[in-house]
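**Student:** coordinates only, sequence not included:
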């Protein structure tokens, strides 16, 4: 175990700074490769997890918007869907930023939607108290609709 490997366990920010400096200087033989590979793997997993997480919330709110309307229609004028609208706006902005900062994730959106959708259905069902069968078995929204800041599904 070299000094850099020990530093990883004791002072992660210093390890990261030292690793970055070694990479900039091309001193590859001095790198703590095991921890560096682990961190790079974790970064990718973390970004994909954030993508799925944001899509789960966004999709759940799109589903509630579309399918819970009937329950709230009498109160809709007072309610105006502000909370759902605000969540949709917030999640779409956060997704836009995530995709801008990590453009490699753009090719993972469809896969992430597939992972997030079943969770979104469960979340929407629990929050709305509607039966699971209320919601489509697969995602009814296109990638373009999901990311479109002006898209709100027609209510059923």
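**Tutor:** Nice, I can see it. None of these values were measured; they are calculated from a predicted model.
**Student:** from here on, contacts and neighbour counts on C-alpha atoms
**Tutor:** Noted.
**Student:** Pull out the buried residues from stretch 19-31.
**Tutor:** 19, 22, 31 (16 or more other C-alpha atoms under 10 Å).
**Student:** Are there helices or strands packed against whichever strand or helix holds the second one, and which ones?
**Tutor:** Think residue 22. Using DSSP states H and E, residue 22 sits in helix 12-25. Judged by 3 or more C-alpha pairs under 8 Å, 6 or more residues apart in numbering; DSSP states H and E, helix 12-25 is in contact with helix 3-10.
**Student:** Quick one: the helices in this structure, in order.
**Tutor:** 3-10, 12-25, 33-67, 69-72, 76-79, 82-101, 109-128, 143-147 (DSSP state H).
**Student:** got another, please set it beside the one above:
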């Protein structure tokens, strides 16, 4: 089964699915399947973090970069898009994860908002001014 994994990933996935459906566990490529599942979990967490980051950057620009008021409708549209994507993926466990990492995400978001706006990072709040509910629905 290893050759299929390395040469034709999609076919390998289809074969693994069929083997699992049939209950033919002896022929399942467990090593690669475990690696694939770990990769998918890691990728999903990264996507959630990225969406929360993009939402916070745009909220900071909306709330603190008053000179660029004409850009607010664009940023609101961006927030809506990222919130839609995030809410589509969100589970209870994802909410717990985001609550744990929101401060870390905020620091990166603040840095990015500072670079976009040209304002010093000190212009933005020291700690994240947005709750998870704000990030998901504001």
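**Tutor:** That came through fine. Bear in mind that the values here come from a model prediction, so they are computed numbers and not experimental data.
**Student:** The helix holding residue 22 of structure 1 vs structure 2, average distance?
**Tutor:** Compared with structure 2 after the fit, helix 12-25 of structure 1 shows a mean deviation of 0.5 Å (mean C-alpha distance after the TM-score superposition for structure 1).
**Student:** what range in structure 2 matches that helix?
**Tutor:** Mapping helix 12-25 of structure 1 onto structure 2 (TM-score structural alignment) gives residues 9-22.
**Student:** Identify all contacting residues around the matching stretch.
**Tutor:** Applying C-alpha atoms under 8 Å, 6 or more residues apart in numbering, the external contacts of stretch 9-22 of structure 2 come out as 1, 4-5, 25, 27-29, 33.
**Student:** same thing but 6 Å
**Tutor:** Stretch 9-22 of structure 2 is contacted from outside by 4-5, 28, using C-alpha atoms under 6 Å, 6 or more residues apart in numbering.
**Student:** Stretch 125-138 of structure 2 too?
**Tutor:** Counting by C-alpha under 6 Å, 6+ apart, residues outside stretch 125-138 of structure 2 touching it are 83, 106.
**Student:** Alignment lookup: residue 112 of structure 2 to structure 1.
**Tutor:** Aligned partner of residue 112 of structure 2 by TM-score structural alignment: residue 123.
**Student:** need the contact list for that match.
**Tutor:** Taking C-alpha under 6 Å, 6+ apart, one finds nothing in contact with residue 123 of structure 1.
**Student:** Then residue 88 of structure 1?
**Tutor:** Here residue 88 of structure 1 is in contact with residue 58 (C-alpha under 6 Å, 6+ apart).
**Student:** so what corresponds to it in structure 2?
**Tutor:** In structure 2, residue 88 of structure 1 lands on residue 79 (TM-score structural alignment).
**Student:** what's the average distance of stretch 31-42 of structure 2 to structure 1?
**Tutor:** After superposition, stretch 31-42 of structure 2 averages 0.5 Å from its match (mean C-alpha distance after the TM-score superposition for structure 1).
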